Structure formats: C-alpha cells, structure tokens
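**Student:** Generate coordinates for the sequence data below:
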Amino acid sequence: MSLSPEESDMQPHTQKEYEQYLRAIKGPPVMVILRTHLLTEYYLERALRAGLRRGDKLVDSATLSYSQKLAVVEAIDKFPDHVISSLRNLNKIRNRCAHEFERQVSVSDIDLIGGPYGKEYTAFKKRFPKSVRALLNHVVGTITAAMSGCVEALEEQ
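**Tutor:** As a prediction, the model looks like this:
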C-alpha cells in the first residue's frame, strides 16, 4: 500500500513526477532505495543541465559518480542544505544495499535519510515509529517533491 501525497505531505509538481514516485515506492524496501537513488540521479542530471551553462557536456561526456554529481549540484547552491544532506545519506544507504547481499532496510537507515528534514520528519515518524514502509514512502515523497521543485526553479531561470 502506498501513501497518497496528502498522507506523506508530498506536493508533487506534476502528475508525471507523482507517477515516478509511485513507481519508485513499489516492491521491497531495498528496491525502493535503489529506485529512489536512480530517480534522484535523474533530478541531479536535470539540475546540472539547467544550472550550468554547458551542463549537458558534463552529464553526457563526463562519467561522474552520484556523489560527484551531488557535489556539483551543491556548488550550484540552489538546493537547500537539508536536501543535499538527505541525498548524501541516501547514497550511503544505497551503496550498502547494493553491496551487501542480504541487506535489509531498517528504520535507522530511513532515519539517516529523513533526519536532515528535522521536525518535519520527526513529526511524521511519531505517527509511524516502526513502519519501514510508511517512513520510506514518506522520505521518498519528500525528497522527490523537493528535488522536482528545485529543478523546475533552475529550469525556469
């Protein structure tokens, strides 16, 4: 069962982005982490294209890692610090999931990703303190909504 945007406090910017979110949160939590990582990498690449004069060259020619793309997007300085921190932590959890065969996603993993959102995440966690699925869906929704808003703002400049 997935949470609606209202239940997860997500405000999608377009129907397409909401549908991407819904696809990302399907399946076991490890798959959700991997899909979310891919979805956020898509947003990072859009941000690079929009935020740099020739960002297309960087995205198309340089074989940058996720963390390198994130560092460049951070330098563009159009994403809030808590989004950057959350993405950095998502990358850590994704790497653990991808490199540990029997890896399970825990509430503490999700706390690491959601923690940079501070009181917003804490308030949601009080409603679902032990539900990996609800917390993960909320964090994915929050991150993707924030990223889509930042990317749209960059693309409009």
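**Student:** From here on, just use CA atoms for contacts and neighbour counts.
**Tutor:** Will do.
**Student:** you'd agree Val140 is up against Thr36?
**Tutor:** Yes. Contact criterion Cα atoms under 8 Å: Val140 and Thr36 qualify, at 6.7 Å.
**Student:** joint contacts of the two?
**Tutor:** Ile25 (Cα atoms under 8 Å, 6 or more residues apart in numbering).
**Student:** higher neighbour count, those two?
**Tutor:** Regarding Val140 and Thr36, a neighbour count based on other Cα atoms under 10 Å identifies Val140 as having more, with 29 against 26.
**Student:** what about the more buried one, helix or strand, and which?
**Tutor:** helix 132-156 (DSSP states H and E).
**Student:** Next, the buried residues of that helix.
**Tutor:** Within helix 132-156, the residues scored as buried using 16 or more other Cα atoms under 10 Å are 132-151, 154.
**Student:** Ok, stretch 54-61 next?
**Tutor:** 55-56, 59.
**Student:** ok, now stretch 88-97?
**Tutor:** 88-94, 96-97.
**Student:** okay, these in CSV with distance to Lys69 and secondary structure next?
**Tutor:** What follows is the buried residues of stretch 88-97, written out as CSV (distance: Cα to Cα, whole Å; DSSP: H, G, I helix; E, B strand; the rest coil):
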residue, distance to Lys69, secondary structure
Arg88, 11, helix
Asn89, 14, helix
Leu90, 14, helix
Asn91, 11, helix
Lys92, 14, helix
Ile93, 17, helix
Arg94, 15, helix
Arg96, 19, helix
Cys97, 20, helix
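**Student:** can those residues go into JSON lines with extra columns for distance to Met31?
**Tutor:** Converted to JSON lines, the buried residues of stretch 88-97 look like this (distance: Cα to Cα, whole Å):
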{"residue": "Arg88", "distance to Met31": "18"}
{"residue": "Asn89", "distance to Met31": "16"}
{"residue": "Leu90", "distance to Met31": "13"}
{"residue": "Asn91", "distance to Met31": "14"}
{"residue": "Lys92", "distance to Met31": "15"}
{"residue": "Ile93", "distance to Met31": "12"}
{"residue": "Arg94", "distance to Met31": "9"}
{"residue": "Arg96", "distance to Met31": "12"}
{"residue": "Cys97", "distance to Met31": "9"}
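**Student:** Sequence B follows; please return its structure for comparison with A:
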Amino acid sequence: MHRDHDPEFVEWVAAEMAQFREHVTEAANASGDQRLAVLLTHLYTEHLLERYLKAKLPKGERLLKDEFLMYQKKLDFAAALGELDNQLIDGLGKLNKLRNNCAHKFKYSMDSEELEKLGKTLGKEYSEFKEKYPNDEHGWLGATLPKIAERLATVVASAEIGKPV
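**Tutor:** Okay, here's the model as predicted:
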C-alpha cells in the first residue's frame, strides 16, 4: 500500500502538522514577526531530526546526549542515512542559515533573496505559493515553512511507524 493511502501514516502526519500549526504558525501570526516563525520552525525541525535519528539508529539517544551537537550536524547525520532527499536537505540547511541570522543578528530583516532561496528548495510547490500570494513575502514564507516541516515529518513518520518513505 502506498504510504499516502495508509490511514495510520496519514493520521500520524496530520497529527504532526496540527501540532506544528498550533505551536508555530499561530504564535508567529499573533506576534506579526516572521522571524519568530523561522525560529520556531527551526526548533520544531530540530526536534523532528532528533526523533528521526533515534528511530533510525539503534543507540541514537547516545549521539543526542551531546548538548553541543548542533542542528547542522544532526542534519548531516540524518542525511548520511540516505533517506532524506536532496531538496529537503537543502531546505533544512537554508532554514538553519536563516535561523542563525534571525537569532544572532540584532534587528535582522529577512530579504527577498534569502526567502527565494529557501522557497526554491520546494520546487514546483514554491511556484504555486508565489502564484497564490503574489508580491506577498509573508504569505510565501507562511506557506514554505510548514511545507518544509511537513516533508521532514513524513520521513520521521516512516521511520517511527516502520513504513518505507
């Protein structure tokens, strides 16, 4: 059975994305500051990367005990397992860079070029977001961040419930 038709799989991903929307999208919309959406999406995807590593590695929790294991290294370990597609790896890497800018540069303002690079990692879906939200960077980002998280949640779901991606 294809994973998109497996009720358990579909339910798992839907629950994950509901959690994401509740904790990330609503907070960012309430504050009006898209940097918050970037920071919270980064935090959530880091949580998903950790769950993925625990599910895929027999003693993954040992790797994650290191409090100095940064997001990029977690992404590198996850990518090395060979199940994350290159677009997702690229998108998460760009999200990490954008998060670092938002977190470490006072009064940082995201520019169109950065958002464009992040969005393009989604391919055709990003083009659809741009059509849906013409000249609306807030809308593009608001659609792009959950889609990147959803793609990672799909891989995590496969790992945790033991179904192939």
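**Student:** List the TM-score for the superposed pair.
**Tutor:** The TM-score (TM-score structural alignment, normalised by the length of the first structure) is 0.85; 147 aligned residues with a Cα RMSD of 1.8 Å.
**Student:** Can you flag which of the buried residues of stretch 54-61 of the first structure belong to helices?
**Tutor:** Among those, the ones falling in helices (DSSP state H) are 55-56, 59.
**Student:** out of those residues, which one sits closest to Val73 of the first structure?
**Tutor:** Gly55 (10.5 Å; Cα to Cα).
**Student:** Give me the range in the second structure that the helix holding Val140 of the first structure lines up against.
**Tutor:** On the second structure, the counterpart of helix 132-156 of the first structure by TM-score structural alignment is residues 137-161.
**Student:** Roughly how far does Thr63 of the first structure sit from Lys57 of the first structure?
**Tutor:** The spacing between Thr63 of the first structure and Lys57 of the first structure, counted by Cα to Cα, to the nearest Å, is 11 Å.
**Student:** oh, I was asking about Tyr66 of the first structure
**Tutor:** Counting by Cα to Cα - Tyr66 of the first structure and Lys57 of the first structure are separated by 16 Å.
**Student:** just Ala146 of the first structure next, same as before
**Tutor:** Relative to Lys57 of the first structure, and taking Cα to Cα, Ala146 of the first structure is found at 25 Å.
**Student:** do the same with Arg88 of the first structure
**Tutor:** Separation of Arg88 of the first structure from Lys57 of the first structure (Cα to Cα): 23 Å.
**Student:** One more: Ala98 of the first structure?
**Tutor:** From Ala98 of the first structure to Lys57 of the first structure the distance is 28 Å (Cα to Cα).
**Student:** Then Arg127 of the first structure?
**Tutor:** From Arg127 of the first structure to Lys57 of the first structure the distance is 45 Å (Cα to Cα).
**Student:** What of Gly115 of the first structure?
**Tutor:** Relative to Lys57 of the first structure, and taking Cα to Cα, Gly115 of the first structure is found at 34 Å.
**Student:** how close does the helix holding Val140 of the first structure sit to the second structure?
**Tutor:** Here the mean offset of helix 132-156 of the first structure against the second structure after fitting is 1.0 Å, by mean Cα distance after the TM-score superposition for the first structure.
**Student:** For the first structure, which segments are assigned as helices?
**Tutor:** Using DSSP H, helices in the first structure cover 5-8, 15-24, 29-51, 55-61, 66-76, 81-99, 107-114, 119-127, 132-156.
**Student:** The first one: which residues count as buried?
**Tutor:** Read it as helix 5-8 of the first structure. 5, 8.
**Student:** Where in the second structure does it fall?
**Tutor:** By TM-score structural alignment, helix 5-8 of the first structure lines up with nothing in the second structure.
**Student:** now swap in the fifth one and tell me
**Tutor:** With TM-score structural alignment applied, helix 66-76 of the first structure matches the range 71-81 in the second structure.
**Student:** go on, stretch 41-48 of the first structure?
**Tutor:** Taking TM-score structural alignment, stretch 41-48 of the first structure hits residues 46-53 over in the second structure.
**Student:** The matching stretch: which residues count as buried?
**Tutor:** Using 16+ other Cα under 10 Å as the test for burial, stretch 46-53 of the second structure gives 46, 48-53.
**Student:** Please report the distance of Met110 of the second structure from His138 of the second structure.
**Tutor:** Distance from Met110 of the second structure to His138 of the second structure, by Cα to Cα: 10 Å.
**Student:** ok, now Ala78 of the second structure?
**Tutor:** Following Cα to Cα, the distance that separates Ala78 of the second structure from His138 of the second structure is 30 Å.
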